[in-house]
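Colleague: Structure, please.
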Amino acid sequence: MPWLLNLAYLAAVLAVAPVLLWQRVVRGKRRPGLWQKLTGRLVRRTGDERLAWFHAVSVGEVLQLEPMISECRRLWPSLQILVTTTTATGHRLACERFLDCHIDWFPLDFSWAVDRALRRIRPDLVVLVELELWPNFILAAHRKGIPLALVNGRVSESSFAGYRRLRWLFSRLLSRFDQLVAQNTIYAERLEELGGAPQHIQVSGSIKYDRIETRRDNPDTQELAASLGIAQRSPVFVAGSTQDPEERLAIEAWAIARQTHPDLRLVLVPRHPERFDEVAETVVSMGHPLLRRSRVTEQTALQTNSPVVLLDSVGELAACWGLADVAFVGGSLTNRGGQNMIEPAAYGAAVLFGPNTQNFQDVVDDLLERGGARVVADGPSLAIRLVELLDNPTTAAALGEAARRLVLSRQGATATTLEILNELLPEDIRRETGSTEADRTADAA
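Modeller: Just a heads-up that it's a prediction; the model follows:
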């Protein structure tokens, strides 16, 4: 099987090679870490301290790991931690957030790359976030007797439909895991149907709720507001994790709302960094002054009259949601399937999103059931809802408070997950059953 997979991967690489070469030559696009990914030459582990390898694909998964890594440091001070990523943006953020961890690149799923990486790292535990199933890596780790865990596992409805057609493969992979920790019972049932062993599947809740900031006066949000010249009294409409054409729809809705709310500020946060310049051109072409986060100096924000802000940075969206009176979560008026709406909900913003949210259906269902969000069908509906919420601050506040209460009621998945991972660690570092939760409760008291 490994060499069949290698041939399939090589065919895929050859197919996209002309595009990659064109991007490198014409656009100057570099792909850092490519050599390490192809060869598996990760920085060799030295010493015999116990080591856990956490893999987070990109920015979202890196952020999910924050509460887990923090708790790991507290519970197992001697445990060495390696965090790998696939994307360059995720790698940069991991380097910024996990200063006391080893950061490296996840190998491409060629048999020679994953074998070399595992030999060089010699992990005592491998933890994959959400649903990262690379066959050669998983099978190699299992052959070497390395405990494997999937945490914060999720299988969206659309993904499940595709995965079921490859159940013969997923069954072989999922059966190699020592623990499959799902966000909810629906995802757990899907993991079992795809071939996961029932005795190895557990439900923890979503870690995304645990890392969430709920205070608008947190330092990151306050610093961002000061940098962008956003006064506390100014109403703010944040459109985050957007895709084309959602930025244009958000601008049009903001322009309509500004006719009756002239001090309304708009903050745009595109989902993909490579679209920052494109979105900036869209704002200017529509006749609006623009302030770009990347070009802010100490005096710029204070002197600007730009009502539109482009947050063209990575890793600041979480803090930015804390500025929002009304928040539109992107990827929901396109076919992407939505983006994470937990962060704006946690701040008590009035949350709006489109009808295409199947990737976060459980969160959407909970928010709508609690009266903590509203669905908009299209651009004109977005404008209508935005104006309604600005005209009726009491309604907006009730919407936001319902969302915030939901988030607070869902916290606790990190502690549950670490109790499960504790049982997979070597005995010489493992804590007594129940001690991780007891320690957390004692600290909270």
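Colleague: From here on, just use CA atoms for contacts and neighbour counts.
Modeller: Fine.
Colleague: count of neighbours near the spatially closest residue to Leu399 that is not a sequence neighbour?
Modeller: Leaving aside its chain neighbours, Leu399 sits nearest to Gly372 (4.8 Å; criterion: Cα to Cα, 6 or more residues apart in numbering). For Gly372, the neighbour count with other Cα atoms under 10 Å is 27.
Colleague: pretty sure Gly372 is in contact with Ala397, am I right?
Modeller: No - taking contacts as Cα atoms under 8 Å, Gly372 lies outside contact range of Ala397: 9.9 Å.
Colleague: Could you also give me the structure for this second sequence? I'd like to compare it with the first:
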Amino acid sequence: MVLFYNLSIRLYVLLIRIAAFFNPKAKQWVVGRKGVFKKLQEAIRGEEDIIWFHSASLGEFEQGRPVIENFKEKYPNSKILLTFFSPSGYEVRKNYEGADYVFYLPPDFAGNAKRFMDIVNPRMAFFIKYEFWHHYLKELKKRNVPTYIFSTIFRPDQLFFKVYGAFHRRMLSAFTHLFVQNQESVDLLNSIGLSNVTLTGDTRFDRVYTIATGSKTLPKVEGFAQGKEVLIAGSTWPKDEENIIKYLNETKNSYKYIIAAHEVDEDHINNITSKIQKTWVRYTKATKEEIDAAEVLVIDCIGVLSSLYRYGTVSYIGGGFGRGIHNTLEAATFGLPVIFGPNYHKFQEAKDLIEIGASKSYENYSELKNLLDNFYENSEKRNYSGLQSKNYVDRMRGASDKILSEIQV
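Modeller: Coordinates of the predicted model:
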């Protein structure tokens, strides 16, 4: 199995290198790792107390950020090393002030893992949510480095719990402790003989609360909303946009609409605006007068979505017709009802929000229309769902403190 794993990693790296000739993100993945060991050696002094945090991408980083920042606050003399697998994390957060060092993680080859550990010599290692790298974990265990994973969630269909999953189960044995999101994860890990497990919840609740309390005032959006009912569609993909735009084109109510697509390149923004039959404006290009008069505001930049929700009445979260929905909690923390497509079952918070009446999922346009009409016409129902959203986030906060209280520093 190790041979197959090694071959698969090498094949992945080869394919990424080929893709780098025509794919910008693949190119960033390759170029960003050039000379990484030399850069590590130049940056890190051997006597430093290094605490290593690893994240796959930007989403996982934001999830782990409360733990990183709380750790740094409690232990200011330690040096935080933050590594990323994906360009979506590194390129956005390479200048993150909460870490002393930020690097790409070299591919998971045995030689790379050994060399990385020789240079970094971490006193502790933290993996955020879903990062299981065989050689790195093996090297950490071999060197008796306390190693943790947090905000993770396990499902019965994962390889760890299959009769042929011994190789993957061995990776789990490298962790000193596993901090998980739900009781099902605890039970699954217990079923394969792991008792070093604690149910702490999801650190994203701490993060979205921090974001909400520090959210930016957006004068243009404030002028656009003008106290009206505002539907905010965040992190949308083409299928989401098709349904939302159909609704806004057909409906006669006085909703205002904000569309913040997942991709904001010029072609995609133009594709969205070409289908809108109501008065629309682009966020970065409109005058105050144009924004005040518009019915639809199209966000054509990044970095404002989490602050948009404060101006909303109802939220729609994209991704539910693809690989999975995006961040529902950023909207929920502002006390908004949350709507999303059918692909949400891998997300514990989405299931929880539906169960308590804070969220609704839909399968087709007809169902979406009924949901939006109901929320518009029934303010009591809308307010109830919004209150359930906010109370849920408030109730679930505190995972970061629970994790750090369990760790022997």
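Colleague: picking that back up, any shared contact partners between Gly372 and Ala397 of the first structure?
Modeller: Ala350 (Cα atoms under 8 Å, 6 or more residues apart in numbering).
Colleague: tell me the centre residue of the first structure?
Modeller: Gly60 (1.7 Å; Cα atoms, centre = their mean).
Colleague: Name the helix or strand for that one, please.
Modeller: Gly60 of the first structure is part of helix 59-75 when elements are defined by DSSP states H and E.
Colleague: Pull out the buried residues from that helix.
Modeller: Applying a neighbour-count criterion of 16 or more other Cα atoms under 10 Å, one finds 59, 61-69, 71-73, 75 buried in helix 59-75 of the first structure.
Colleague: what's the mean distance for it versus the second structure?
Modeller: Superposed on the second structure, helix 59-75 of the first structure shows a mean distance to its aligned partners of 1.6 Å (mean Cα distance after the TM-score superposition for the first structure).
Colleague: same thing with stretch 393-408 of the first structure?
Modeller: By mean Cα distance after the TM-score superposition for the first structure, the fitted stretch 393-408 of the first structure averages 1.2 Å away from its aligned residues in the second structure.
Colleague: Can you show me the strands along the first structure?
Modeller: Taking DSSP state E to define them, one finds strands in the first structure at 51-55, 80-85, 102-105, 125-129, 148-153, 179-182, 201-203, 236-242, 265-270, 290-292, 308-310, 326-329, 350-353, 373-375.
Colleague: can you redo these as CSV with mean neighbour count and distance to Thr441 of the first structure?
Modeller: CSV is the format used below for the strands of the first structure (neighbours: other Cα atoms under 10 Å; distance: least, Cα to Cα, whole Å):
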stretch, mean neighbour count, distance to Thr441 of the first structure
strand 51-55, 22, 24
strand 80-85, 22, 24
strand 102-105, 22, 29
strand 125-129, 21, 25
strand 148-153, 26, 22
strand 179-182, 28, 22
strand 201-203, 21, 20
strand 236-242, 26, 35
strand 265-270, 26, 37
strand 290-292, 21, 43
strand 308-310, 22, 41
strand 326-329, 28, 33
strand 350-353, 26, 32
strand 373-375, 21, 32
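Colleague: Relative to Ala17 of the first structure, which of the ones you listed is closest?
Modeller: strand 102-105 (20.2 Å; Cα to Cα).
Colleague: hmm, who's touching that closest one?
Modeller: Outside strand 102-105 of the first structure, the residues that touch it by Cα under 8 Å, 6+ apart are 33, 36-37, 42-43, 81-86, 91, 94-95.
Colleague: cool, stretch 384-395 of the second structure as well?
Modeller: Outside stretch 384-395 of the second structure, the residues that touch it by Cα under 8 Å, 6+ apart are 205, 209, 329, 332-337, 353, 356-359.
Colleague: can you tell me what part of the first structure it aligns to?
Modeller: The aligned range for stretch 384-395 of the second structure in the first structure is 398-409, by TM-score structural alignment.
Colleague: show me the contacts for Asn6 of the second structure.
Modeller: Phe109.
Colleague: Tell me how far it lies from Asp108 of the second structure.
Modeller: According to Cα to Cα, to the nearest Å, Asn6 of the second structure stands 8 Å off from Asp108 of the second structure.
Colleague: Kindly report the same for Lys25 of the second structure.
Modeller: 19 Å.
Colleague: rewinding a little: can you lay out the strands of the first structure as CSV showing distance to Glu388 of the first structure?
Modeller: What follows is these, written out as CSV (distance: least, Cα to Cα, whole Å):
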stretch, distance to Glu388 of the first structure
strand 51-55, 43
strand 80-85, 42
strand 102-105, 46
strand 125-129, 39
strand 148-153, 36
strand 179-182, 38
strand 201-203, 39
strand 236-242, 13
strand 265-270, 16
strand 290-292, 25
strand 308-310, 21
strand 326-329, 11
strand 350-353, 11
strand 373-375, 12
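Colleague: where does the closest residue to the residue nearest to the centre of the first structure other than its chain neighbours sit relative to Val57 of the first structure, distance-wise?
Modeller: In space, and not counting its chain neighbours, Gly60 of the first structure is closest to Gly90: 7.9 Å by Cα to Cα, 6+ apart. Gly90 of the first structure is 7 Å from Val57 of the first structure, where distance means Cα to Cα.
Colleague: One more: Thr417 of the first structure?
Modeller: From Thr417 of the first structure to Val57 of the first structure the distance is 19 Å (Cα to Cα).
Colleague: of Lys25 and Asp108 of the second structure, who's got more company?
Modeller: Neighbour count, other Cα under 10 Å: between Lys25 of the second structure and Asp108, Asp108 has more, with 19 against 16.
Colleague: For the more buried one, give me its contacts.
Modeller: When contacts are counted by Cα under 8 Å, 6+ apart, Asp108 of the second structure touches Ile9, Trp133, His134, His135, Tyr136.
Colleague: which one of those is nearest Glu367 of the second structure?
Modeller: Using Cα to Cα, the contacts of Asp108 of the second structure come closest to Glu367 of the second structure at Trp133, 41.7 Å.
Colleague: what's the burial count for the closest one?
Modeller: If you count neighbours by other Cα under 10 Å, Trp133 of the second structure ends up with 15.
Colleague: Who's the closest spatial neighbour of it, skipping the chain neighbours?
Modeller: Asp108 (6.3 Å).
Colleague: got it, and Thr334 of the first structure?
Modeller: Asn356 (6.9 Å).
Colleague: Lys346 of the second structure now?
Modeller: Gly324 (7.7 Å).
Colleague: Then Pro32 of the first structure?
Modeller: Ala88 (6.7 Å).
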